[in-house]
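Engineer: just coords:
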């Protein structure tokens, strides 16, 4: 069975694991997922991730979630741009998440990055997800 939204699947797995207070979770690997996880790690929402390579081009990502005083660091994570409705934004119309306390993850012409980095580089792009 093919998956129509792999990034949405990973976001749902992270949300479910955080609600159940799991320390880690597994997801199939892809370059887009690793780029989004890199942004989440640099922004301090996850502890880290490791990639396990299997044969014939398959890989698996183990994600370690981050908690502070028993509460997950990711309060809310949701997919914005979906396969049925893509959401693009220029640098001047990038929305702020939770009055600047959260982060938008964007796919730009220079790669996947947070909204703060995109503003610094004067780039717009597809808003993949919001985290706070």
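Structural biologist: Perfect, thanks for sending it. Quick caveat, the model's predicted, so the values are computed rather than measured.
Engineer: contacts, neighbours, all on C-alpha from now
Structural biologist: Will do.
Engineer: the helices in the protein, which residues?
Structural biologist: Listed from the start of the chain, the chain has helices (DSSP state H) covering 6-19, 31-42, 115-120.
Engineer: adding another structure so you can compare the two:
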């Protein structure tokens, strides 16, 4: 059993990007599904599929690369809030990743969303990770 399932998710994606894999399979959970939807909506992954083949299910993520240069869309994906040190932010202290070029994924009372959406809705939450 892993200590932190979100860190495991991010590490699997990071390792697959560094190894230039096209598809990565990750054990599913509701929070991982929501993070995957945010990454797809913001254009960091090409596609995803939720499979319920066993009790837990899996998430298949098709990673996105530039068609000519083969540079991955995800340059870095880092965990911000850890189980031993939770990071919460309100609208005023919401982090800006690469001065707005990247995204921070926030878990709010209205669901998982990006830092820009949370600022627009004037709500805060736990900063799960940053992506650029």
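Structural biologist: That came through fine. Here the structure is a predicted model, which is why all the values come from computation and not from measurement.
Engineer: grab the nearest non-local neighbour of residue 112 of the first structure.
Structural biologist: Take residue 112 of the first structure and drop its neighbours on the chain: the residue closest to it by C-alpha to C-alpha, 6 or more residues apart in numbering is residue 106, 5.6 Å away.
Engineer: ranges for the strands of the first structure?
Structural biologist: Residue ranges of the strands in the first structure, as given by DSSP state E, are 24-28, 46-53, 59-65, 67-68, 71-72, 77-79, 88-89, 103-108, 111-114, 125-131.
Engineer: hey, which of those is tucked in deepest?
Structural biologist: When you average the neighbours per residue for each of the strands of the first structure (mean count of other C-alpha atoms under 10 Å), strand 103-108 leads with a mean of 24.
Engineer: follow-up on the earlier one: and residue 82 of the first structure, which of the helices of the first structure is closest to it?
Structural biologist: Residue 82 of the first structure lies closest to helix 6-19 among those, at 7.9 Å (C-alpha to C-alpha).
Engineer: how much space separates the residue positioned nearest the centre of the first structure from residue 46 of the first structure?
Structural biologist: Nearest to the centroid of the C-alpha atoms of the first structure, with distances taken as C-alpha atoms, centre = their mean, sits residue 36, at 4.1 Å. Distance check for residue 36 of the first structure against residue 46 of the first structure: by C-alpha to C-alpha, to the nearest Å, it reads 11 Å.
Engineer: now do residue 7 of the first structure
Structural biologist: With the distance defined as C-alpha to C-alpha, residue 7 of the first structure ends up 16 Å from residue 46 of the first structure.
Engineer: what lines up with residue 57 of the second structure in the first structure?
Structural biologist: Taking TM-score structural alignment for the superposition, residue 57 of the second structure sits opposite residue 59 in the first structure.
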